[in-house]
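Novice: this one's structure only:
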C-alpha cells in the first residue's frame, strides 16, 4: 500500500516541480525584460535589478504555487488515467477515495507553504520592493547623475548639476539644485551630498552639507536665504509616501477594522484554503473511464475554470475593499461556493475519482 502511495505521490510531485520551475523562470524573465525596458539598471544598478526580480518572484509565488499544483494534479492523474493505471489501482483494491486522500496529503503541505509565503514572505518582499521602487522613481537618485552634466525634469521643473561624483561611496560634491513650484522657486548650493540607504521604516533621502538654500517667492519681498551645515532632502515621490497595506505585517492587519486592510488580511489567510480547493477541482476533471478524444477539451476546460476562479478571487477582494460585501462575509463567499459545488459534484453518480458514492 505504501508503495502505491509513494508512486502516486511521485507522479504528482515531478510535474509539480517541473511546472513551478517553468513558471518561476518565465515570470523572472518577464520581470527582467520589463525592468530593463524601464532602464532600472541605469537608475539603481545591476545588483538592484536582480534584487527586484527576486522580490517580484517571491511575491508571485503565492499565485504560482497553487497554479503549478493545479496543473500537476491534472497532468499527473491524467497520465495515470490515460494509461489505464487508475483502473489497475481500482482492481488492486485502491478506491477513488484513497487516491483523493493521497492527493490531499501532498496538497496540505503545499497549502501551508503557500499560506506562509502569503502571510510572512510576501509582506516582507513588498516592503523591500517599495524601497527600491521609491529609489528608482526618485528624481534625486545619485545613480542617475554623472559628473559635469545638467539634468532636468519637465514634469517637476527640476534642474540638477553635479560637478564631481564618487561612485563607490555614493558621494557628490559641488551640487546645484533648482526646482520651481506654483508658489516659489528653490535653489540649493551644497559642497557635498551623500545618498542615504534607507531601511524599511525610513524614507529615501540625500544629506547635503555646507551650503545655502534660497527660496524665491513669486510675490515681492518674501525671499528667504538659509545657510546650513547639514540638510536632509527627502527624495521619495508622493506615491511612495502612501501607506502600503500589502507590506503591512499580518499581525497589524489583525488589529485593523479598515475594509482595505481586512481585505488584504483575508486574502492572505485564504491562500491555503484556495490551494486545497483548487487541488480538489483538479481531481474533479479526472474520469475513471478515460476518453482520449476528450483530453484536449479537459485541459481547455480546466484552464477556463482557473481563469474564472482567479478573476472572481480578485473581484471578491475588491468588493470587500469597496464595502460592497461586509467584512464578515468577506472573500469567504467564493470559497464556500467552490466547496458547495465540489460537494454537489461528488454526490453526482458517475465514474470519477471525486465521489461520495
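Specialist: Happy to help now that I have it. Fair warning: this is a prediction, and the values are worked out from it, not measured in the lab.
Novice: can we go C-alpha only for contacts and neighbour counts from here?
Specialist: Noted.
Novice: give me the distance between residue 132 and residue 19.
Specialist: According to Cα to Cα, to the nearest Å, residue 132 and residue 19 sit 29 Å apart.
Novice: swap in residue 332?
Specialist: Using Cα to Cα, we find residue 332 at a distance of 28 Å from residue 19.
Novice: same thing with residue 70?
Specialist: 10 Å.
Novice: the two: which has the busier surroundings?
Specialist: Legend: neighbour count by other Cα atoms under 10 Å for residue 70 and residue 19, higher for residue 70 (26 against 20).
Novice: secondary structure class of the more buried one, three-state.
Specialist: What DSSP: H, G, I helix; E, B strand; the rest coil gives for residue 70 is helix.
Novice: show me the contacts for it.
Specialist: Going by Cα atoms under 8 Å, 6 or more residues apart in numbering, residue 70 touches 278, 279, 282.
Novice: the second one belongs to a strand?
Specialist: No. Under three-state DSSP, residue 279 falls outside any strand and is assigned helix.
Novice: now do the contacts for it.
Specialist: With Cα under 8 Å, 6+ apart, residue 279 has these contacts: 69, 70, 73, 103, 104, 107.
Novice: which residues are contacting the one helix or strand the last one maps to?
Specialist: Per DSSP states H and E, residue 107 falls inside helix 96-116. Contacts with helix 96-116, where a contact means Cα under 8 Å, 6+ apart, come from 5, 8-9, 61-62, 65-66, 69, 73, 90, 268-273, 275-276, 279-280, 283, 352-356.
Novice: among those, which are located in helices?
Specialist: Among those, DSSP state H puts 5, 8-9, 61-62, 65-66, 69, 73, 90, 268-269, 271-273, 275-276, 279-280, 283 in helices.
Novice: put this beside the first:
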C-alpha cells in the first residue's frame, strides 16, 4: 500500500503539471483565434471568457489521456534513473504489478475523462453554440468599440467611432471606409469613405437595421488617383450587415450522449463511438506507457520519450481517421473504432510481457545447453 501511494502521488503530480501546461498552450491558441474575431467586430469581447470557459471540458477530455501518458513516462523514467525501480524490482515489484498499481490513478483519470466526454463537453459545446448564435444575430453596430478601427466583411470595410452611447443607439465622430468590389468579388473597383458628425441606429418593420448618418461627407474614388468625388449630405442611411462568426465546432458535438444511444444515424453512431473511445484510450495508453517508461540509468530518462510520443500520435491519428471513415460509411459500425483499440492493446500486452517472456526463453535455452553439455 505504501508503494501504491508513493507511485500514485508521483504520477498524479506529474500528470497535473503536464496537463496544466498543455491546457494553457491549447487555450492560448484558441483564445487568440477568438480575439482576432472580436477585433474584427465579429464577436462581442465580453463573451470571450465565457466561450473559453465552456470549451475547457472539450480540451481536457483530450489533454488528460496525453497528460497521463507523458506523466507515466516522466515519473517512472525518473524512478528508473534514480534506481528506485531497481529497488522495487528487487523486492518483488514486477512490470505486471507496476501496471496494476498504475491502474489505480489511471481509473480515476478514465472516470473523469468519461464524465467530460459523455456529459460536460457536449453541454459546453451547446452553450458555445448558443453564444455564437446570439452573436450571429448582432450587427456590426452592436460590436463597435469606441476609439478603435474595426475590420468588417473580410477586411473590405473599416469602421471607426469616436463616441458611443451606453445604450449603443447614438454615435459620434463616425468614419467608414468601404471597398467597392466587382460582382464576383475578385476585383476592387474603388473605395468609398464616409465621415459624419453623428449617427444612430434605425430598425425597420421587417427587422433589418440601418445606420443613419447625419451632417457628413461621402468620398468616392480610387487610391492614387485625383478623380475623387465628394458629396455633402445632411442624412445618409446604410444597411447594417450581420458579422459572420466562424465556429470551430460541429453540430454533433453538442448533442447530449443520451440522444446518441440507439440512434441509427451513421454520424451519430460515429460520434458516440468517439466519446466512448476517449475513456478507453486512457487504459490502453497506460498499458503502453508502463513498459515504455523503463529506461537504463546510463541512457537517460528521455531515450524512449520520442518513440513513445510517436506511438501515441499514431494511435490517436488512426482513431481520428477511422472516425472520419465511419462518418462516411466506409467502415461498418460493428467494426468501427474498436479494432484500433484492439491493435494497440495487443502492442501494449506484447511490450508488457516481452521482457519476462524473453528471460524465460533465455533460461530454457541455457538449461538445454547445460543438459547437452
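Specialist: Happy to help now that I have it. If you're wondering where the values come from, they're calculated on a predicted model, not measured in any experiment.
Novice: any idea what the TM-score is?
Specialist: Overlay of the two chains. TM-score (TM-score structural alignment, normalised by the length of the first structure): 0.71; 306 aligned residues with a Cα RMSD of 4.2 Å.
Novice: how about the contacts of residue 70 of the first structure in CSV, adding distance to residue 232 of the first structure?
Specialist: Formatted as CSV, the contacts of residue 70 of the first structure follow (distance: Cα to Cα, whole Å):
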residue, distance to residue 232 of the first structure
278, 51
279, 53
282, 56
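Novice: tell me which of those persist in the second structure.
Specialist: Using both residues aligned by TM-score structural alignment, their matches' Cα atoms under 8 Å, the second structure keeps these contacts from the contacts of residue 70 of the first structure: 278, 279, 282.
Novice: buried among the contacts of helix 96-116 of the first structure? Make that a ChimeraX selection.
Specialist: Applying 16 or more other Cα atoms under 10 Å to the contacts of helix 96-116 of the first structure, the buried members can be selected in ChimeraX as follows:
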select :5,8,9,61,62,65,66,69,73,268,269,270,271,272,273,275,276,279,280,283,352,353,354,355
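Novice: ok so, going back, closest to residue 314 of the first structure among the kept ones among the contacts of residue 70 of the first structure?
Specialist: residue 278 (15.5 Å; Cα to Cα).
Novice: quick one: residues contacting that closest one.
Specialist: 66, 70.
Novice: that one matches what in the second structure?
Specialist: Under the alignment (TM-score structural alignment), residue 278 of the first structure pairs with residue 285 in the second structure.
Novice: relative to residue 337 of the second structure, how far out is that match?
Specialist: From residue 285 of the second structure across to residue 337 of the second structure, the span is 15 Å (Cα to Cα).
Novice: just to be sure, residue 175 of the second structure is in a strand?
Specialist: Yes. Applying three-state DSSP, one finds residue 175 of the second structure inside a strand.
Novice: do a quick rundown of the helices in the stretch 101-250 of the second structure.
Specialist: When assigned using DSSP state H, counting those that start in this stretch, the helices of the stretch 101-250 of the second structure occupy the ranges 121-136.
Novice: once you drop chain neighbours, what's closest to residue 118 of the first structure?
Specialist: residue 268 (5.2 Å; Cα to Cα, 6 or more residues apart in numbering).
Novice: what's that neighbour aligned with over in the second structure?
Specialist: That one, residue 268 of the first structure, aligns with residue 275 by TM-score structural alignment.
Novice: its match and residue 253 of the second structure, how far apart?
Specialist: According to Cα to Cα, residue 275 of the second structure and residue 253 of the second structure sit 10 Å apart.
Novice: before we move on, what about residue 297 of the second structure?
Specialist: For residue 297 of the second structure, the distance to residue 253 of the second structure - Cα to Cα - is 45 Å.
Novice: between these two, which one's more packed in?
Specialist: residue 253 (20 against 14).
Novice: so what's the more buried one up against?
Specialist: Residue 253 of the second structure makes contact with 121, 122, 125, 126, 271 under the criterion Cα under 8 Å, 6+ apart.
Novice: ditto for residue 229 of the first structure
Specialist: Taking Cα under 8 Å, 6+ apart, we find residue 229 of the first structure in contact with 209, 210, 211.
Novice: need the buried ones from the residues you listed selected in ChimeraX.
Specialist: Buried residues among the contacts of residue 229 of the first structure (16+ other Cα under 10 Å), as a ChimeraX selection:
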select :209,211
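Novice: pull out the buried positions in stretch 27-35 of the first structure.
Specialist: Buried residues in stretch 27-35 of the first structure, counted by 16+ other Cα under 10 Å: 27, 28, 31, 32, 35.
Novice: skip the chain neighbours and tell me the closest residue to the first one.
Specialist: The shortest distance from residue 27 of the first structure to any residue that is not its chain neighbour, by Cα to Cα, 6+ apart, is 6.9 Å, and that residue is residue 57.
Novice: so what's residue 217 of the first structure closest to, chain neighbours aside?
Specialist: Excluding its sequence neighbours, the residue lying closest to residue 217 of the first structure (Cα to Cα, 6+ apart) is residue 184, at 4.2 Å.
Novice: I'd guessed that neighbour sits against residue 214; true?
Specialist: No. Counting by Cα atoms under 8 Å, residue 184 of the first structure does not reach residue 214; the two are 10.0 Å apart.
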